[in-house]
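In: Using only what follows, build the 3D model:
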Amino acid sequence: MAWIVRIALLAGGAAAAWFVAPDAPNYSIVQGMMTVLIIAIAVFAAALIRRR
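Out: From the prediction side, this is the model:
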């Protein structure tokens, strides 16, 4: 489970770096928001795949 969270945070960090500089004070908040968005998209995609 920990490696799934690390991969999600890595992807969230990469997405957040597109919008906010990594040394900005609010970078961790944006990274967390991007991570939650990526997880929500993955869950939504899994639900759509299972629906078929």
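
In: CA atoms for contacts and neighbours, from now on please.
Out: Will do.

In: got the contact list for the spatially most central residue of the chain?
Out: Residue closest to the average C-alpha location in the chain (Cα atoms, centre = their mean): T35, at 2.0 Å. By Cα atoms under 8 Å, 6 or more residues apart in numbering, the contact list for T35 reads 8-9, 11-13.

In: That one: which element?
Out: helix 27-51 (DSSP states H and E).

In: which SS class is A24?
Out: At A24 the chain is in coil, as set by DSSP: H, G, I helix; E, B strand; the rest coil.

In: Let's compare: structure for the following, please.
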Amino acid sequence: MLGWIVRILFAIAAPITALFVSRDTLNFGLIQTVVTMLLVTAIVGLVAAYSGRDRGIPH
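Out: Next up, the predicted model:
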């Protein structure tokens, strides 16, 4: 299950990385991994911000 999530994130990160670095370069995989980690960080941040928001309950 975790492997599927990682594959999906790498599939999303590949075109984003290709915007900045050619796929033929030797460090494409390394940069793709960094972009994937940034995506994971963004997703976790969005989930934390959504779960921590005020639900409109008066104090």
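
In: From W18 of the first structure, how far out is R52 of the first structure?
Out: 34 Å (Cα to Cα, to the nearest Å).

In: residues near V35 of the second structure, how many?
Out: Residues lying near V35 of the second structure (other Cα atoms under 10 Å) number 19.

In: Repeat that for the one 4 residues further on.
Out: For L39 of the second structure, the number of neighbouring residues by other Cα under 10 Å comes to 16.

In: Give the aligned equivalent of it in the first structure.
Out: Residue correspondence to the first structure (TM-score structural alignment): L39 of the second structure is matched to I38.

In: contacting residues around A21 of the first structure?
Out: Counted by Cα under 8 Å, 6+ apart, A21 of the first structure has contacts Y27.

In: how would you label it: helix, strand or coil?
Out: coil.

In: picking that back up, could you double-check that the match of L39 of the second structure sits in contact with G12?
Out: Yes. In this structure, I38 of the first structure is within contact of G12 by Cα atoms under 8 Å, at 7.0 Å.

In: just to revisit the earlier point, of R52 and W18 of the first structure, which one has the most company?
Out: The neighbour comparison of R52 of the first structure against W18 (other Cα under 10 Å) goes to W18, with 9 against 5.

In: measure L26 of the second structure to V35 of the second structure for me?
Out: 16 Å.

In: no wait, R23 of the second structure
Out: R23 of the second structure is 14 Å from V35 of the second structure, by Cα to Cα.

In: still on that earlier bit, how far out from the middle of the chain is the helix holding T35 of the first structure?
Out: 6 Å (Cα atoms, centre = their mean, to the nearest Å).

In: All set, thanks.
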